[in-house]
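Asks: just coords:
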């Protein structure tokens, strides 16, 4: 796992792209208040937003919910279903992701927005381990209009709708755009992992996948 300027021997969600991601989070948060051995790294194609297909309507916003901690996230359309744990910043000021031994767990930036509350809540996960895909390996296949559900600690479920899937080059990562809310006062969600293709010469992924969603419903 890499952090801001650090690389360990774990080799899960590796390379410069992750370092840019976590360092960007650190900078944004302050201002606002080794690769896969199995040879099947995900490829997301062009470095661009997928966008919303013409003629596919998106539901209206739902009013924000009370701030409650997340426990589980699911994206049925791409087969993602995983527990969520709160993570903070490490001694170097980078987000402390789930440890290498927990590749199928999603990390929530616990000092930030809680899913369903106003603002953009941040969820991050490994794309792979040294030998197999990890929790967010299929994230790049998500598409606008798909549903993301977050089970919360009070037993409620916050339902989000994806409105943007973007692949951001590692040398052009804009923390404000990635982490900041797209619409003031709206409850939003960001799901982020490494993406693009794996550059073996640089020992890094070429990009980050950033999936944006907004609150469209709730149930108990």
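Replies: Structure's in. What do you need? Predicted model, so just to flag it, every value in this text is computed and none were measured.

Asks: hey, let's count contacts and neighbours off CA atoms from now on
Replies: Fine.

Asks: packing partners for the lengthiest strand in the chain?
Replies: Longest strand of the chain, by residue count under DSSP state E: strand 204-219. For strand 204-219, the contact count by 3 or more Cα pairs under 8 Å, 6 or more residues apart in numbering; DSSP states H and E identifies helix 16-32, strand 157-169, strand 187-199 as packing neighbours.

Asks: contacts for the next helix-or-strand element following the first one, please.
Replies: Per DSSP states H and E, the first helix or strand lying C-terminal to helix 16-32 is strand 70-75. Identification of contacts with strand 70-75 by Cα atoms under 8 Å, 6 or more residues apart in numbering yields 80-85, 106, 108, 114-115, 146-153.

Asks: redo the helices and strands packed on strand 204-219 as CSV? Include distance to residue 99 and mean neighbour count.
Replies: What follows is the helices and strands packed on strand 204-219, written out as CSV (distance: least, Cα to Cα, whole Å; neighbours: other Cα atoms under 10 Å):
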stretch, distance to residue 99, mean neighbour count
helix 16-32, 14, 19
strand 157-169, 24, 23
strand 187-199, 15, 26
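
Asks: ok, second structure coming up, stack it against the first:
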């Protein structure tokens, strides 16, 4: 009997207790769950970095803590539910559920989005049959906005300042996932990149989009609700 369909890029995030090991685990996010996967991925692009001439706004002061509920990146059409992820019984970060490849996973053991530090979000790039939530993440560009709707009714608005593709040969965990500036509220949006290697059943790189808090807004109420 054939194995049930499972998304590629859903591998275990080997973490343990130490932050350095956690970062290594995020690097291993691209390990696939099944053999024989052959769909394309959008991650095999050159790093954008911080192009000259892109104006970036000043950082906003960090906010009080609150859990994320949705992530929106209007420029690339992402509007996704956030699911809380932690560690499983073996010390591995739980990836977004297999059944909901359109959801974004937030590592609840780290920073909350809007608080000081780097909040970590992970999402699948694709499944065995179709694109997933972060399929277009590598096309994001500095200056574009990321909005996180939070449980306190606030929207934390971040500005993208860096887009990188980290290959195995050039991987630096602290540079990829650690805070870029002390005292700032930052985001890391992470997915698989490069090409799919059948031999190792893994992707050859990770796409890492970095952003920092630049505004705080009040979430709009849904139509029909009283003020």
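Replies: Looks like it arrived, so ask away. If you're wondering where the values come from, they're calculated on a predicted model, not measured in any experiment.

Asks: okay, the helices and strands packed on strand 204-219 of structure 1 in JSON lines with distance to residue 135 of structure 1 next?
Replies: Listed next are these as JSON lines, based on distance: least, Cα to Cα, whole Å:
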{"stretch": "helix 16-32", "distance to residue 135 of structure 1": "15"}
{"stretch": "strand 157-169", "distance to residue 135 of structure 1": "17"}
{"stretch": "strand 187-199", "distance to residue 135 of structure 1": "10"}
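
Asks: quick check: which of the ones you listed is nearest to residue 50 of structure 1?
Replies: Counting by Cα to Cα, residue 50 of structure 1 lies closest to strand 157-169 out of those; the figure is 5.4 Å.

Asks: the closest one vs structure 2 - mean distance after superposition?
Replies: The superposed strand 157-169 of structure 1 is, by mean Cα distance after the TM-score superposition for structure 1, a mean 0.5 Å from where its aligned residues fall in structure 2.

Asks: just tell me what residue 27 of structure 2 corresponds to in structure 1.
Replies: Applying TM-score structural alignment, one finds that residue 27 of structure 2 falls in a gap with respect to structure 1.

Asks: helix, strand or coil for residue 27 of structure 2?
Replies: Three states are possible here, and by DSSP: H, G, I helix; E, B strand; the rest coil the one that applies to residue 27 of structure 2 is helix.

Asks: how much space separates it from residue 64 of structure 2?
Replies: Distance of residue 27 of structure 2 to residue 64 of structure 2, computed by Cα to Cα, to the nearest Å: 29 Å.

Asks: those two: which is more packed in?
Replies: Taking residue 27 of structure 2 and residue 64 together and counting by other Cα atoms under 10 Å, residue 27 has the greater number of neighbours (26 against 11).

Asks: state the distance from that one to residue 192 of structure 2.
Replies: Taking Cα to Cα as the measure, residue 27 of structure 2 and residue 192 of structure 2 are separated by 9 Å.

Asks: and the residue nearest the centre of structure 2, how far from residue 71 of structure 2?
Replies: When structure 2 is reduced to its mean C-alpha position, the closest residue under Cα atoms, centre = their mean turns out to be residue 189, at 2.5 Å. In this view, residue 189 of structure 2 and residue 71 of structure 2 are 10 Å apart by Cα to Cα.

Asks: ok, now residue 186 of structure 2?
Replies: Taking Cα to Cα, one finds residue 186 of structure 2 at 14 Å from residue 71 of structure 2.

Asks: now the common contact residues for these two.
Replies: Contacts common to residue 186 of structure 2 and residue 71, judged by Cα under 8 Å, 6+ apart, are absent.

Asks: thinking again about what came up before, among the helices and strands packed on strand 204-219 of structure 1, which is nearest residue 134 of structure 1?
Replies: Taking Cα to Cα as the criterion, residue 134 of structure 1 comes closest to strand 187-199 out of these, the separation being 10.4 Å.
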